[in-house]
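1. sequence first, then the predicted structure, then my questions.
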Amino acid sequence: MQQTSNETRPTTTTSPGRHRTRSRLLRSGLAALLAAGGLVAAQSPSAGAADNPYERGPAPTVSSIEASRGHYSVSEARVSSLSVSDFGGGTIYYPTSTSDGTFGAVAISPGYTGTQSSISWLGPRLASQGFVVFTIDTLTTLDQPASRGRQLLAALDYLTERSSVRGRIDGDRLGVMGHSMGGGGSLEAAKSRPALQAAIPLTGWNLDKSWPELRTPTLVVGADGDTIAPVSSHSEPFYESLPGSLDKAYLELNGASHFTPNTSDTTIAKYSVSWLKRFIDNDVRYEQFLCPLPRPSLTIEEYRGNCPHTS
């Protein structure tokens, strides 16, 4: 159910007895080895939760990360452009329930000449997986990547400091995404704020092709049919310039265009959810979808990356 509020406010033959005795000894020995190695505790659900207090939602499956909606019901709040000055307002999508505690947050920018409506499908889709998501409008539709990067950071600051949902957000677990120039902006934001936990440029555009300064785990998404920000001159050099020590990946969509991120797309959502969960929530349950590296398919032209991830 969706609610809306206004933001402005493993044969041998032995005797049965010997077999039972041997079995008991084996079980006892195995139990001791497991306990000594700490594996018993690691297999306990409660121990897993204690190891990572940021896990949110049930154990993931391929079906759950490909679904149009996740575990959480979502509410939304509008932010008027009149109530902010460093970005153009937008819509906050967030899990309705507060029973699981706080959530990580993601700000998403549209591309050149675009408005938040062009990336709005990502709002409820990501929020229902356990994030607070802010799809923003920019100050003008013509804003360049550097400006969009600053606006993404301003939107995150607003979310964590002033918004009506600030109490639902863990301010140390933040990420950025964006389409086209907004994708270029997400790289700019990660460069300016290394503390960000994840960045995902979607068919990103930026005149700056080199990003060796980035310290934020980054998933670069390109499209094989992009003629506006061709992967050969944008997404590929972006990815290749990232530090070798960084957790990073390059996903090139098959049969896709520059504008594929503007409509609901299962492949984009699947890997965005997995990346955000893995790095914003440090949820290693999602590592299975990122490592080993996904293979080419009907929707994936190419996937590169470093595995296993270290963060």
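-> Sure thing, it's come through.
2. C-alpha only now, for contacts and for neighbours.
-> OK.
3. and V220, what element?
-> strand 218-223 (DSSP states H and E).
4. packing partners of the next helix or strand after that strand?
-> Note on strand 218-223: by DSSP H and E, the next helix or strand toward the C-terminus is helix 235-241. The contact analysis (3 or more Cα pairs under 8 Å, 6 or more residues apart in numbering; DSSP states H and E) places helix 235-241 against strand 218-223, strand 248-253.
5. repeat that for 10 Å
-> helix 181-192, strand 198-202, strand 218-223, strand 248-253 (3 or more Cα pairs under 10 Å, 6 or more residues apart in numbering; DSSP states H and E).
6. just want the angle from the shortest one to strand 218-223.
-> In other words, strand 198-202. Strand 198-202 runs at 10 degrees relative to strand 218-223, counting by axes from the mean of the first three to the mean of the last three Cα atoms, to 10 degrees.
7. okay, pairing it with this:
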Amino acid sequence: MTHRTTSPWTRRLLAATIGLVMAASTVPAHAAHVGAPVPADAPVNAAGAADHSTLRSTLTEIRRERPELDVDVRTTGMVAVPATTALPNKPVAAVSSTRAALRANGPSAIKTHYVPSKQTPNGMGEALLAYPADKVPVPRPTVLMIAGWGSEFKTLQWLGQRLATHGYVAVMIHPPFKLDWPPRRATALKVAAEWMSTSSPIAPRIDPQRVALYGYSMGGGAVLRASTMIPGLKAVVSAYPWDTKVNFPENRVPTVIMASQDDPTAPPRKFADFMFASMGKAKRAYVEVPVGGHHAPSSTNPHVSETTLIWLGRHLLGDKRYSSLLCPGPGKAEGYSTYAATCPM
């Protein structure tokens, strides 16, 4: 895995904003460690607060020194950062430090493309592709997505299209049979990972060096399995996972697991908790909401949206500006009941 060096202007921006983030945030001042999820209403520490005048001055300097970044001061009441970052020769997704922006569509117009199973390789089924409508295709960070047992594309489509509006390519796939269990879904992901960057209709738009996995339900179990099958992965998002396997000590890819307390199909105490605790050598986070049931990720969901975009921003893009949204993480004010993470990130 490559590590991005933080530039001087980024360090100045972080120094000016980190205190303001902590002061305005209502999330816990500390993050839990492995195997110890903590209540989301832990005390707030606002000791590092920075004032808006310092922040504005820093942004003005950055705008003068790096005009191509189009830095703007957004007075959201929480924090002001560049709304979009386009680093030279490195097209990346839009970045925002406000959770509201991560719960909504991004600024990019998108296109979609359906690929029937007869046009995909053996080992995977049909595919639905969503991507920014660039006039000239450029390689972009890509999220390979798979849903659960018997699911249709509509359970992924809302999130895949949202990711595309934020600058990612979303490759949504089915396994050969929609009733396949996690092992065959994991194999389908491996097949699709090679296909999408070599012979898919949007291969020029795929950056094979920046690939993440997203899975829901049995797909959530499949991405944990596929984490060790696909080389070079940068991030894994497992939403409400179900699998007969719950131990993944071999996993090393940064992984976030989402769950709901009232999930009757994949109760977190039987699945997500064990999966999270078992990955002792991976950077990871655990996010739990109090209500929603098992099917919450299958339609537009603010918690799934922001959690996915934050994790991808930090680990797929390698952008440390997302770190302040992970350490400390979200709390009850944002609609979460439990949060745990291996900090710092």
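-> All right, it came through fine. Because the structure is predicted, anything quoted here is derived from the model rather than measured.
8. re earlier: counting contacts, what elements does the strand holding V220 of the first structure pack onto?
-> For strand 218-223 of the first structure, the contact count by 3+ Cα pairs under 10 Å, 6+ apart identifies strand 169-179, helix 181-192, strand 198-202, helix 235-241, strand 248-253, helix 266-279, strand 300-305 as packing neighbours.
9. which part of the second structure lines up with that strand?
-> The counterpart of strand 218-223 of the first structure in the second structure, using TM-score structural alignment, spans residues 255-260.
10. next: stretch 121-131 of the first structure.
-> With TM-score structural alignment as the criterion, stretch 121-131 of the first structure aligns to 158-168.
11. on that earlier part again, in JSON lines: the helices and strands packed on strand 218-223 of the first structure, plus distance to G17 of the first structure.
-> Shown next, in JSON lines, are those (distance: least, Cα to Cα, whole Å):
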{"stretch": "strand 169-179", "distance to G17 of the first structure": "57"}
{"stretch": "helix 181-192", "distance to G17 of the first structure": "66"}
{"stretch": "strand 198-202", "distance to G17 of the first structure": "58"}
{"stretch": "helix 235-241", "distance to G17 of the first structure": "63"}
{"stretch": "strand 248-253", "distance to G17 of the first structure": "57"}
{"stretch": "helix 266-279", "distance to G17 of the first structure": "50"}
{"stretch": "strand 300-305", "distance to G17 of the first structure": "54"}
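12. and of the ones you listed, who's closest to Q3 of the first structure?
-> Evaluated over these, closeness to Q3 of the first structure peaks at strand 169-179, with 18.3 Å, by Cα to Cα.
13. what about the strands in the stretch 51-200 of the first structure?
-> Per DSSP state E, counting those that start in this stretch, the stretch 51-200 of the first structure carries strands over the ranges 74-79, 90-95, 103-109, 131-136, 169-179, 198-202.
14. right, and those - which one's nearest V62 of the first structure?
-> V62 of the first structure sits nearest to strand 131-136 of all those, at 18.6 Å, using Cα to Cα.
15. that closest one vs the second structure, average distance?
-> Strand 131-136 of the first structure, aligned to the second structure and superposed, deviates on average by 0.9 Å (mean Cα distance after the TM-score superposition for the first structure).
16. relative orientation of that strand and strand 169-179 in degrees?
-> Going by the same axes, to 10 degrees, strand 131-136 of the first structure makes 50 degrees with strand 169-179.
17. what is the orientation angle of strand 131-136 of the first structure with strand 90-95?
-> In terms of direction (the same axes, to 10 degrees), strand 131-136 of the first structure departs from strand 90-95 by 170 degrees.
18. strand 131-136 of the first structure packs against which elements?
-> Strand 131-136 of the first structure is packed against strand 74-79, strand 90-95, strand 103-109, helix 122-127, helix 145-161, strand 169-179, helix 266-279, with contacts defined by 3+ Cα pairs under 10 Å, 6+ apart.
19. in the match of stretch 121-131 of the first structure, which residues are buried?
-> W158, L159, G160, Q161, R162, L163, A164, T165, H166, G167, Y168 (16 or more other Cα atoms under 10 Å).
20. which residue is the nearest non-sequential neighbour of the spatially most central residue of the first structure?
-> Central residue of the first structure (Cα atoms, centre = their mean): L276, 1.8 Å from the mean position. Nearest non-adjacent residue to L276 of the first structure, counting by Cα to Cα, 6 or more residues apart in numbering: A198, 6.3 Å away.
21. isn't the one you found right up against K191?
-> No. Here A198 of the first structure lies out of contact with K191, judged by Cα atoms under 10 Å, at a distance of 11.5 Å.
22. what do the two both touch?
-> R215, T216 (Cα atoms under 10 Å, 6 or more residues apart in numbering).
23. my read: V253 of the second structure touches R284, true?
-> Yes. The pair V253 of the second structure and R284 passes the contact test of Cα under 10 Å, sitting 8.4 Å apart.
24. so between these two, which is more surrounded?
-> Using other Cα atoms under 10 Å as the criterion, V253 of the second structure and R284 rank with R284 on top: 26 against 23.
25. what's that one aligned with over in the first structure?
-> Per TM-score structural alignment, the equivalent position to R284 of the second structure in the first structure is K248.
26. next: P183 of the second structure.
-> Per TM-score structural alignment, P183 of the second structure is aligned with A146.
27. possible to save the helices and strands packed on helix 235-241 of the first structure as a markdown table with distance to S46 of the first structure?
-> As requested, those are exported to a markdown table (distance: least, Cα to Cα, whole Å):
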| stretch | distance to S46 of the first structure |
| --- | --- |
| helix 181-192 | 34 |
| strand 198-202 | 27 |
| strand 218-223 | 30 |
| strand 248-253 | 30 |
